[in-house]
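> What follows is a predicted protein model with its sequence.
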Amino acid sequence: MTTNGRGKMLHIVMYPWFAMGHLTAFLHTSNNLAAKGHRVSFLIPTKTQSRLNLFNLHTSLISFIPLDVPPVDGLPSNAETTADIQSHLETLLVTAMDRTETTIESILLDLKPDLIFFDFTHWIPALARRLNIKSIHYCIISPASVAYTLSPERGQGSEINLEYPPLGFPPSAVKFRSHEAKESAFFRKMEFGKGVSFHNRMMASLSDCDALALKACKEMEAPFCDYLEKQFRKPVLLSGPVIPETPTSTLDEKWNKWLSGFKKGSVVYCALGSRANLNKHQFLELVLALERTGLPFLAALKPPTGNNLVEDVLPEGFIDRVKGRGIVEGGWVQQQLILSHPSIGCFVTHGGSCSITEALVNDCEVERGEEDVWFTNESICDAVKLVMDETSEVAKEVRLNHAKWKEFLLKDKLESSYTDDFINKLQDLLE
């Protein structure tokens, strides 16, 4: 174990949104901080802790603090994370998190940490300020997406046209298409927790904290990080790419045996983020696209809105038609270990920052459609087959770009250097 040789040893509390992608991302960052000798107290739903124990690489410095999820009318009694519920119930899960405020205050009074990292609990900054604790909004999605959709330049109105960049937005090759703008507008207004919209919750989180922290590196997204610093007029700290270390666990025998039955780089893995809310039509288009490719595939997908089991929604005859080469799994899977399996050759994903990083440091490819409409099974099928065709020019370009960024992300001491700088700036906040 090493320290960065500067300033005091920190005690940090982590309180991420109750979604597996957020919990694991915060834990990977905790591992980086603990590797430098800093102490982390990690707040986590009680029964969910068992899923993350094996990802805690520094048990002497990272302590899990189990939390009982408060009851909320309409929220299943056993629900702890977004993996346990349908997407339309997420607002109730946020309400449950909001009801932990008194408990969190008691924990913070007992622990007396230096800093607390959070994302969706917009009341944390005010609570932390009362207790003389610095609050850090830790955002695990792309800085470009945050800058585009949550810039104060947009104002507070609900009728803002999100198809066009806000004033002063950095020149970008990123294409924000009309359906994405409509989706962003929907998220601005939708209720996310009792009596608060998603947009207002996020704006309060970003505006009231002492500093913004981004899971990003300047080599990839510096202009957007600088833009956010100017927009919110507070320090923006970069934790680096936060590449997950190889877990101490092994891939479940069920998946290892199945994946090992296919040749290297031949399997398509499909998984969307915890906030992907597919309706039945979109779900069907996606699974039919995977079938149409003719390639072996593993799809980890939540049931579409209004359904409890993926098996109930699959097309008639689908299971028999893809038997032996395709599986649709509705539960949580070990994504990092699946992506590192030699048989995985293509990753169809929602484009979340954590998933992209996990894919880039392995040998699978990442692809998404460029159409200005919602995807069809034909467009997904064509895109997958294109990048899996080793002779196509597109596939060659994708592989070259993949190799370039993989080499960068795995550069010796890159992660350690970012972590040192991240810690230095956290220590500066305490002076």
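Received the coordinates, thanks.
> from here on, contacts and neighbour counts on C-alpha atoms
OK.
> Could you give me the buried positions within the host helix or strand of P223?
Secondary-structure assignment from DSSP states H and E places P223 in helix 218-232. By 16 or more other C-alpha atoms under 10 Å, the buried positions in helix 218-232 come out as A222, P223, F224, C225, D226, Y227, L228, E229, Q231, F232.
> Take those residues and lay them out in TSV including distance to V13.
Shown next, in TSV, are these (distance: C-alpha to C-alpha, whole Å):
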residue	distance to V13
A222	27
P223	29
F224	27
C225	24
D226	26
Y227	27
L228	24
E229	23
Q231	26
F232	23
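> so K396, which of the three states?
Three-state call for K396 (DSSP: H, G, I helix; E, B strand; the rest coil): helix.
> For burial, what's the neighbour tally of it?
Residues near K396, counting by other C-alpha atoms under 10 Å, number 16.
> Could you do A96 as well?
21.
> Surely it is in a helix?
Yes. Per three-state DSSP, A96 lies within a helix segment.
> now it: how far from Q336?
Applying C-alpha to C-alpha, to the nearest Å, the value for A96 to Q336 is 29 Å.
> And I327, by the same measure?
Per C-alpha to C-alpha, I327 is found 18 Å from Q336.
> Same question for E221.
For E221, the distance to Q336 (C-alpha to C-alpha) stands at 23 Å.
> put this beside the first:
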Amino acid sequence: MSYVNEVLARLQKKFPHQPEFLQAVTEVFESLEPLFKKEKKYQKYNILSRIVIPERQVNFRVTWINDKGEIQVNQGYRIQYNSAIGPYKGGLRFHPSVSEGTIKFLGFEQIFKNSLTGLAMGGGKGGSDFDPKGKTETEIMHFCQAFMTELSRHIGARTDVPAGDIGVGGREIGYLFGQYKKLQNSFDGVLTGKALGWGGSLVRPEATGYGNVYFAEEMLKEKKESLEGKICLVSGSGNVAIYTVEKLQQLGAKPVTVSDSRGYIYDSEGIDLVLLKDIKEVRRESLVEYAKERKNAKYTPVSEYPNDHNPLWNTPCFAAFPSATQNEINLKDAENLLKNGCKCVSEGANMPSSLDAAHKFLNAKICYGPAKAANAGGVATSGLEMSQNAAMISWTFEEVDKKLHGIMKHIYAISKETAKEFGEADNLVLGSNIAGFRKVADAMIEQGI
């Protein structure tokens, strides 16, 4: 049994109840076989066994009181996975589906994503099974304050710098930061995604979506193609999806879909971005409202989805930008995309394609941008926010956007160069995994056991 398979077998035996974590590890490990054949030092120093175990893992109780005066209890998590190249960095997710396995998979992915940016950031992740949906502003504030009361003892501007994720936007970051500042009596850049008036960075809300489209542009340039005039599919309707739509439209593309947990919209004339932002960022309502206000738009509720695939991905397109959640594209969805002419898939969400779907895209030789490379723009701009906070300065929108664009070009270039080095020039999964892993693993070796 090879070194890679030996470590993977141990993990599968130890964590059978964490399928998403095992999926993330398997995807990375599959890519590393050629590296271990070429360079023996990683096995000598048993890097795989070390890198899959978090340096620190904190589970805590969050107790808060709702508007009815009732005591509520949620589970909180923070996984500080790897600090070999910088302070732990990774978002907080508030969603009922959050579990230890979810946070572990996200934290493991974050190690290599952060490495690829070229910035000094280690990997971490956190969150809670708290659901902000249906809660009042006061309840959300009370929960955030209770969550930060527990989390504050484990984080710091040079230790661990959380950001937002699903369920944690600017509002939640504000409440979290306010509580941290009160507890620590210190104005530190301990969270990113802050409001502009008190340490936030321009382009941060747009960063993951913009960066994903920039990455797709780089892949397509290699094929002498562009997004201009092309039909594109986008899933999700949070920050990532909204600003993917915005950047696609700026480049002359025509995104025709968005989705939320209740269903998806198909708008043959192209998504109305002003209406989408109003519904999701201002009113915080379902996409049902979009269809009511846009006559040519067709809304399909989740209750009408077939059992074996998502009909959003069965729409003819040139490019697809999955920007909702993990494993939203299964093998059938991948087959439908390819059958309907899709030439490019660039992942805005974390691990949105199942392993079977990812293999399908790779075998089809289309432009396929895996999440840890294509969606790294968000954490890259969080890193830029950390730099601005440390220097107590603020860059213009144009400056930050230019730096973001440069980082995404760098990620593409290093992933492509590494893929070529190992004889698979079109396999950016292999390229990004090896490139991200190498930097962290070398740092671990250099810093001793």
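Here it is on my side, so go on. Predicted, not measured: the structure shown is a model, and the values here were computed from it.
> where does the TM-score land?
The pair, once superposed, lands on a TM-score of 0.31 when counted by TM-score structural alignment, normalised by the length of structure 1; 223 aligned residues with a C-alpha RMSD of 7.1 Å.
> So which elements touch the helix holding P223 of structure 1?
Helix 218-232 of structure 1 sits against helix 143-150, strand 236-238, with contacts defined as 3 or more C-alpha pairs under 8 Å, 6 or more residues apart in numbering; DSSP states H and E.
> Tell me, how many residues neighbour K221 of structure 2?
For K221 of structure 2, using other C-alpha under 10 Å, the count is 11.
> before we move on, what about A364 of structure 2?
Neighbour tally, A364 of structure 2, other C-alpha under 10 Å: 13.
> Now do the buried residues in stretch 102-113 of structure 2.
In stretch 102-113 of structure 2, the ones that count as buried by 16+ other C-alpha under 10 Å are T102, I103, K104, F105, L106, G107, F108, E109, Q110, I111, F112, K113.
> Just the closest of these to F437 of structure 2, please.
Relative to F437 of structure 2, the closest of the buried residues of stretch 102-113 of structure 2 is F112; by C-alpha to C-alpha it sits at 5.9 Å.
> Report the contact partners of that closest one.
Taking C-alpha atoms under 8 Å, 6 or more residues apart in numbering, we find F112 of structure 2 in contact with G123, K372, N433, G436, F437, V440.
> ok, it to K89 of structure 2 distance?
11 Å.
> any idea where the strands of the stretch 101-250 of structure 2 begin and end?
Taking DSSP state E, counting those that start in this stretch as the criterion, the stretch 101-250 of structure 2 carries its strands at 122-128, 160-163, 231-234.
> Which strands and helices lie in contact with the first one?
Right, the one you point to is strand 122-128 of structure 2. strand 71-82, strand 88-94, helix 100-116, strand 160-163.
> Mean neighbour count, these: which tops it?
strand 88-94 (a mean of 28; mean count of other C-alpha atoms under 10 Å).
> Can you check what angle separates it from strand 71-82?
150 degrees (axes from the mean of the first three to the mean of the last three C-alpha atoms, to 10 degrees).
> what packs against strand 88-94 of structure 2?
Counting by 3+ C-alpha pairs under 8 Å, 6+ apart, strand 88-94 of structure 2 packs on strand 71-82, helix 100-116, strand 122-128, strand 160-163.
> by contact count, what packs against the first one?
The one in question is strand 71-82 of structure 2. Judged by 3+ C-alpha pairs under 8 Å, 6+ apart, the packing partners of strand 71-82 of structure 2 are strand 56-65, strand 88-94, helix 100-116, strand 122-128.
> who touches that strand?
Here strand 71-82 of structure 2 makes contact (C-alpha under 8 Å, 6+ apart) with 51, 53-66, 88, 100, 103-104, 107-108, 111, 122-130, 147, 151, 160.
> can you give me the strands in structure 1?
11-15, 39-45, 62-67, 115-118, 134-139, 211-214, 236-238, 267-271, 297-300, 326-329, 344-349, 365-367 (DSSP state E).
> Quick one: neighbours of A181 of structure 1, just the number.
A181 of structure 1 - counted by other C-alpha under 10 Å - has 18 other residues nearby.
> I'd like the distance from it to K189 of structure 1, if you could.
Counting by C-alpha to C-alpha - A181 of structure 1 and K189 of structure 1 are separated by 13 Å.
> before we move on, what about A359 of structure 1?
Distance from A359 of structure 1 to K189 of structure 1, by C-alpha to C-alpha: 32 Å.
> who has more neighbours, the two?
Neighbour comparison, A359 of structure 1 and K189: the larger count goes to A359, with 22 against 16 (by other C-alpha under 10 Å).
> ranges for the strands of the stretch 251-400 of structure 2?
Taking DSSP E, counting those that start in this stretch to define them, one finds strands in the stretch 251-400 of structure 2 at 254-255, 257-260, 263-267, 297-301, 319-321, 344-346, 367-369.
> Now the last one: buried residues?
In this case it means strand 367-369 of structure 2. Buried residues in strand 367-369 of structure 2, defined by neighbour count with 16+ other C-alpha under 10 Å: C367, Y368, G369.
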